[in-house]
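Peer 1: structural data only, the sequence is not supplied:
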């Protein structure tokens, strides 16, 4: 009798579950960092269109609470959650799926491959998430406008319906190109630097694949991503918030925004709102990756019955 050799197929998380886990991790993180996202948007818009310029992030927070109340820091939370449910679900779902496809056993893909996977996932996620992003920018910036000029959206669904009805459905994808450009930078920096930092930390022998390692890798990733993506983010924010002036758009494109910011506000204005952006992106990165890693580990152990020695990012 010929011996039959059975090859045990490695158990993996279904793609649909990866997408749900990615979105859930992003939404959980957003509940914590939404006030910082609002402050970041207000800082990036300050000084544009004759609006009030905030000196510091704390000045911005003080002004918002003093004039609009403490709960105003959570304006646009429905849009923030919908953005995570669309953008983060897509980008993290696609990234984890591609990451496993490009891994050989326990050997992860190389850094440049990770960056490429991050870019591909970011472009797809950004296109899907742009409508919620437009609503989020408008809802978080509404309080800086005079009462007569405020849009006063009730929630994200009211915002999406009114934008479609009043300005046309294509307005929901206003700024889609700089949004996708930002997503390429953010995801290439964030996902690749997280995976690479985690790999390097594990290689030192001082870390094991646990929450401490995930936290350290996330903080490194957050700092790299903040520095790399802020100029693209400020262009995206101003385009999505712009109004028509005498029938013409305030900006003609991302390069027009960047050149005008440099001319009128100085080169380092491209990093205006760095502190709230990092304080928002850093914890959001930390919380998203920690929650995602824990959900991945729990699914492997309790659903698939596999005790993974290494994570899936």
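Peer 2: All right, it came through fine. Remember, it's a predicted structure, so these values are computed and weren't measured experimentally. Numbering: from 1, shown residues only.
Peer 1: every contact and neighbour count from this point should use C-alpha atoms.
Peer 2: OK.
Peer 1: just the element for residue 135, please.
Peer 2: helix 111-141 (DSSP states H and E).
Peer 1: buried stuff in that helix?
Peer 2: 114-141 (16 or more other C-alpha atoms under 10 Å).
Peer 1: which strands or helices does the helix or strand that residue 20 is a member of pack on?
Peer 2: Using DSSP H and E, the secondary-structure element containing residue 20 is helix 15-45. Packed against helix 15-45 by the contact rule (3 or more C-alpha pairs under 8 Å, 6 or more residues apart in numbering; DSSP states H and E) you find helix 57-68, helix 77-83, helix 89-102, helix 111-141, helix 211-241, helix 274-298.
Peer 1: then this one, side by side with the first:
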């Protein structure tokens, strides 16, 4: 995926080439930037996926949804919820990639584990749990904002969603 492919080059461009001793904040920043860039490119497919999941009883295909979005919202309809998607992607990728990288290298540097499948498994399991906890609120926001009816918006954006959700739920 694009986010994974961008992580190392971005980390390198931030001036850190020693994989085992890169500061955590650089890993976090590189993960966030890679997530932001990748999610900006992928937002149209996310909009389609969320619409099709929400309207699964209608049995419309992808082309029908593309035409419907173009008819009702134009090209900008494919970027509905972009702000929430970008914030979610920054948090998801910054958390997941940096914690995986950091846990893996900490286990190796401290001599707890050698690099290999067990090390990768432990690092990825820990990173996945941390990432899921951090991104759950952003997943809810993104899904609700993207899935709101085009003729009756419930939320003006991410900030409005957060205010209304905290107030009402």
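Peer 2: Arrived safely, thanks for sending. Computed from a predicted structure; not experimentally measured.
Peer 1: any idea what the TM-score comes out to?
Peer 2: Comparison of the two superposed chains (TM-score structural alignment, normalised by the length of the second structure) gives a TM-score of 0.88, and 168 aligned residues with a C-alpha RMSD of 2.0 Å.
Peer 1: if we compare the helices and strands packed on helix 15-45 of the first structure, which one ends up closest to residue 183 of the first structure?
Peer 2: Across those, residue 183 of the first structure has its closest neighbour in helix 111-141 (4.7 Å, C-alpha to C-alpha).
Peer 1: ok and the closest one relative to helix 15-45, angle-wise?
Peer 2: For helix 111-141 of the first structure against helix 15-45, the angle by axes from the mean of the first three to the mean of the last three C-alpha atoms, to 10 degrees is 60 degrees.
Peer 1: now do the helix holding residue 135 of the first structure: which range of the second structure does it align onto?
Peer 2: Alignment of helix 111-141 of the first structure against the second structure: residues 24-54, by TM-score structural alignment.
Peer 1: contacting residues for the residue nearest to the spatial centre of the second structure?
Peer 2: The centre of the second structure sits closest to residue 89, judged by C-alpha atoms, centre = their mean, with a distance of 2.5 Å. Listed by C-alpha atoms under 8 Å, 6 or more residues apart in numbering, the contact partners of residue 89 of the second structure are 32, 35, 36, 39.
Peer 1: which one of these sits closest to residue 82 of the second structure?
Peer 2: The closest of the contacts of residue 89 of the second structure, once distances to residue 82 of the second structure are taken by C-alpha to C-alpha, is residue 39, at 8.3 Å.
Peer 1: count the residues that sit near residue 252 of the first structure.
Peer 2: 10 (other C-alpha atoms under 10 Å).
Peer 1: next one: the counterpart of it in the second structure from residue 8 of the second structure, what distance?
Peer 2: Matched to the second structure by TM-score structural alignment, residue 252 of the first structure sits across from residue 156. Computed as C-alpha to C-alpha, to the nearest Å, the residue 156 of the second structure to residue 8 of the second structure distance reads 35 Å.
Peer 1: swap in residue 134 of the second structure?
Peer 2: 22 Å.
Peer 1: go on, residue 101 of the second structure?
Peer 2: Counting by C-alpha to C-alpha - residue 101 of the second structure and residue 8 of the second structure are separated by 10 Å.
Peer 1: again, but for residue 146 of the second structure
Peer 2: Distance from residue 146 of the second structure to residue 8 of the second structure, by C-alpha to C-alpha: 30 Å.
Peer 1: among those two, which residue is more densely surrounded?
Peer 2: A count of neighbours by other C-alpha under 10 Å puts residue 146 above the other of residue 146 of the second structure and residue 8, at 26 against 19.
Peer 1: return the residues in contact with the aligned partner of that one in the first structure.
Peer 2: When the first structure is aligned by TM-score structural alignment, residue 146 of the second structure is paired with residue 240. Residue 240 of the first structure is in contact with 134, 137, 138, 174, 175, counting by C-alpha under 8 Å, 6+ apart.
Peer 1: just checking, residue 2 of the second structure touches residue 40?
Peer 2: No. Between residue 2 of the second structure and residue 40 there is no contact under C-alpha atoms under 8 Å: 10.8 Å.
Peer 1: which neighbours do these two share?
Peer 2: Contacts common to residue 2 of the second structure and residue 40, judged by C-alpha under 8 Å, 6+ apart, are absent.
Peer 1: before we move on, back to that, by contact count, what packs against the helix holding residue 135 of the first structure?
Peer 2: Against helix 111-141 of the first structure (3+ C-alpha pairs under 8 Å, 6+ apart) you get helix 15-45, helix 77-83, helix 89-102, helix 156-167, helix 176-203, helix 211-241.
Peer 1: and these as TSV, adding distance to residue 281 of the first structure?
Peer 2: Output for those, formatted as TSV (distance: least, C-alpha to C-alpha, whole Å):
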stretch	distance to residue 281 of the first structure
helix 15-45	8
helix 77-83	13
helix 89-102	15
helix 156-167	22
helix 176-203	10
helix 211-241	6
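Peer 1: where in the second structure does stretch 180-187 of the first structure fall?
Peer 2: Using TM-score structural alignment, stretch 180-187 of the first structure pairs with 86-93 in the second structure.
Peer 1: the matching stretch vs the first structure, mean deviation?
Peer 2: Compared with the first structure after the fit, stretch 86-93 of the second structure shows a mean deviation of 0.9 Å (mean C-alpha distance after the TM-score superposition for the first structure).
Peer 1: sec struct for residue 251 of the first structure, please.
Peer 2: Here residue 251 of the first structure is coil, with the state taken from DSSP: H, G, I helix; E, B strand; the rest coil.
Peer 1: tell me the contacts of it?
Peer 2: Per C-alpha under 8 Å, 6+ apart, neighbours of residue 251 of the first structure: 239, 242, 257.
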